[in-house]
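Chemist: Prediction below, plus the sequence it came from.
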Amino acid sequence: MEVDGVDKADYIKVVDECYLCDLCYMTKCPYVPPHEWNVDFPHLMLRAKAVKLKNGGAAFRDRFLAGTDRLGKLVTAIPSVDLAVNALNKKPGVRKLLSRQLGVHPDATLPEYRHNTARRRARSLPAESSEPVATDTTTGKVALFTTCYGNFNKPEVCEALIRVFRHNNLEVILANDEVCCGMPKLEMGDIDAVVRAGQHNVAMLDDLIARGYDIVAPVPSCVLMFKQELPLMLPEDSAVQRVQRAMFDPFEYLMLRHRAGLLNLDFKQSLGDVSYQVACHLRVQNIGLKTRDVLNLVPDTTVHAIERCSGHDGTYAVRNESRDAAVKIARPVARKVDEQQGAHFASDCPMAAQMIADVSKNDILPEHPMNLLCKAYGL
């Protein structure tokens, strides 16, 4: 069907259903460059979301779910509050209330919080023992942008990253004074909020770059924000361009070190067969399957990559009105994981991994590739 066959009254339905995975631009649409029409459908949808937000505002639920750093700081500030919130989020009565009052689907797994955040854990981790070695593409000095999810919800991923990088003689520090990258607000079309957050983070990261640090972040969506979205929004900002050039996916960085002969290949245990879902926002970065390539360096390890969307999108799988559609999108991936029956199942996106595990008919444990690499090193 051509666009002129779609009722204009239904255009907004398309906008609402688009969760900016960007895969239509990457794999489906025939009108992207070098075609003369040069259609960027994801960013067309983003513009529509921005107009909708400006004209009608956003629902409280959407603003609440997009406030990831504010909520994370609140829940993890005091010991035991995280445990109480996690327990409440699993109670059927509470979930029914959240569904009725906020539109949060009762079957959606909500992220758990950890008082022992990544920043707290990092204080007790051993430092690197030798001077980092620079290459043509990497400085050997890394600043970790922990992200909201990495700091408050999955601190074990950041801990594993620090251990693995230091095990490879890389200097690792934490990026200071970071705020949410803004990806949850981008999904709402809140461009102003994204730009404000971006300018704050870019100023901080640019200072680290001037001191010789490269930047990594454990969540693909956050990496994509600095590699793609902010440069599109602020094309004349030279600091944004510097951050774009210095921002790396963690496994992209490790593979660059490997090409320079600097990756530690002294692995202590194999991982066997690994079912690996390639996150959409990792595919969009156009860097190849670096996570697969690094894990395949572990002896007696075979990574089976699944390049299909999980349907999660951060909030799409959480909302009452879109949960069923998200499950439908995730089902083929879960079916593939079930068929492979690997020793491990992993995705670079923790939310995608959890979504697939929820839909799976088997009792699979979602893991992060960095934790698997940490295990392979025996750390």
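Modeler: Yep, it's here.
Chemist: For the rest of this, base every contact and every neighbour count on C-alpha atoms.
Modeler: Fine.
Chemist: do you know how far Glu112 is from Val75?
Modeler: Using C-alpha to C-alpha, to the nearest Å, Glu112 is found at 10 Å from Val75.
Chemist: ok, second structure coming up, stack it against the first:
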Amino acid sequence: MADDDKNISYKPTDGLCYDPSEKKYWDEEALGKEITRVFEVCHGCRMCFKYCDSFPTLFSLLDEKYDGNVRKLTGDDTRAVMNACFQCKLCEVQCPYTPRDGHEFQLDFPKLVHRYAAIERRKRGTTLQDKLVGDPDFAGKAARMSGGMVNSMNRVRLHRWFMEKVLDVHRDKQLPDFASQTFESWAEAEGLTKQGPGGEVVLFQTCFVQHNEPQIGRDTVEVMKRNGVDLRCAKGLQCCGMPAWERGDLKGLRRKAHQSLDVLMPYVEAGAKVLAINPTCSMMLRREWPELLEGADRERATKLAAATMDPSEFLWSIRNEERFDTNFKSSPQGPVAYHAPCHLRTQGVGFKGRDLLRKLPGVKPQLVMECCGHDGTHAMTTHGFEPSQRVGKLAFEGMQKAEAKWWATDCPLAAIQFEQHAGRKPLHPMSLLARAYRGDSFEAPSAPASPYRRETEAPEEVEAEGHEEERSR
């Protein structure tokens, strides 16, 4: 009987491996067996048709080109399916066949994509795009060295065209400004880094708060202090490594994780919880590091994972204690549109940011659960910018339909996506609470259309050249 006539078993092949410390993980033939099996399972199930473009691409190829025969998919077909995944993780949340659920199929599509990307990265080596887009700490330091010039240049039409050609960053993508002062520098000036290991919690501010929006970190510190939490800050923390891992850079991820573990473990050993502000980062610390690191770092990461929490999750855990402060001096009142980030949903911690907003007098949060489509660096790229808008459309509409003057989300990158494509920038729940504690005004926030498309449109001759190249890809 020809191989094409044999049924493909849904059960794991001998190529199954999700551990990059094992030699089999890097075996392309072993990976190929698992890709064929997983594609066959997904082809038969189709529960995840509504998430990223990976599944519609796969199903369309099988239905329209290969008469349902997974074995006929080419290398280019597989690459198209894998490259369309932006690691929102919602398919893993939805899938009934995962290791998390103890199912015999042991299927984890996002990890399969990561394995594929890691092998592809090893073959191609490190590019300039990998270095600059996959290392936010490097980009943040370089931006500060420019004295603010980077922020200005990111709004210059010709410069953005150049970035698109060299770095694959879409010319119309709204990019966050870089702060002149890092969160760590502020925390050190406030004496928050001098106490050393101990305390109740230590803040993992994340690279985005560190380099782009330190105010979110400041608001988190203020809210925790208002509630009697002994919070410490640490010096020398690195990016969680997700931007590197998105591009298959395991070495880069491990290097950054090792440095952060050196900083955080003394706090963990002293009994402190680790509060990671960005949901992607808390997911990395909780779920990815214990599986991606090796040796002693894997052991340390397992201990760290057990101590990691989201700030809203931690604050909610002390809501019934006497120290929990409900003395809010102001409140937005009425409906507040709350977006639940995908990477919080994959951690299974519930909607604690939304629940905390209910503590504000007169506030009625309106929950929106659809993916916003940003997902790390995906929405920044030339191939991800348009799909990210399409994927996020339901989330944009959901926030707008809430008819709320104030929007909230725990994900700072999602906030950028909403600002550009839905007309209003949500605040982090910690920032909304901080405003209420301070008694700041909650007058209706202005919501002008994002200036990015208007300011970054290329001159006609450049625009024509760019589209000509895009059509040829």
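Modeler: That came through fine. Since the model is a prediction, treat every value here as computed from it, not as a measurement.
Chemist: one step back: look at Glu112 and Val75 of structure 1 and report which has more neighbours.
Modeler: Neighbours per residue (other C-alpha atoms under 10 Å) separate Glu112 of structure 1 from Val75, with Val75 holding more: 21 against 18.
Chemist: Alignment lookup: the more buried one to structure 2.
Modeler: Mapped onto structure 2 by TM-score structural alignment, Val75 of structure 1 lines up with Ala143.
Chemist: So what touches the helix or strand harbouring its match?
Modeler: Element membership for Ala143 of structure 2 (DSSP states H and E) is helix 136-145. Helix 136-145 of structure 2 is contacted from outside by 132-133, 149-151, 178-180, 207-208, 211-212, 238-239, 243, using C-alpha atoms under 8 Å, 6 or more residues apart in numbering.
Chemist: Looking at those residues, which are in helices?
Modeler: Secondary structure from DSSP state H places 132-133, 149-151, 207-208, 211, 243 of the contacts of helix 136-145 of structure 2 in helices.
Chemist: among those, which two are most distant?
Modeler: The distance between the two most remote of these (C-alpha to C-alpha) is 23.5 Å, for Met149 and Pro243.
Chemist: If any of the ones in helices among the contacts of helix 136-145 of structure 2 are buried, give me the ChimeraX selection for them.
Modeler: Buried residues within these, by 16 or more other C-alpha atoms under 10 Å, are selected in ChimeraX with:
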select :132,133,150,151,207,208,211,243
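Chemist: Generate JSON lines for the ones in helices among the contacts of helix 136-145 of structure 2, with distance to His258 of structure 2 as supplementary columns.
Modeler: Listed next are these as JSON lines, based on distance: C-alpha to C-alpha, whole Å:
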{"residue": "Leu132", "distance to His258 of structure 2": "20"}
{"residue": "Val133", "distance to His258 of structure 2": "20"}
{"residue": "Met149", "distance to His258 of structure 2": "32"}
{"residue": "Val150", "distance to His258 of structure 2": "29"}
{"residue": "Asn151", "distance to His258 of structure 2": "31"}
{"residue": "Cys207", "distance to His258 of structure 2": "15"}
{"residue": "Phe208", "distance to His258 of structure 2": "19"}
{"residue": "His211", "distance to His258 of structure 2": "20"}
{"residue": "Pro243", "distance to His258 of structure 2": "16"}
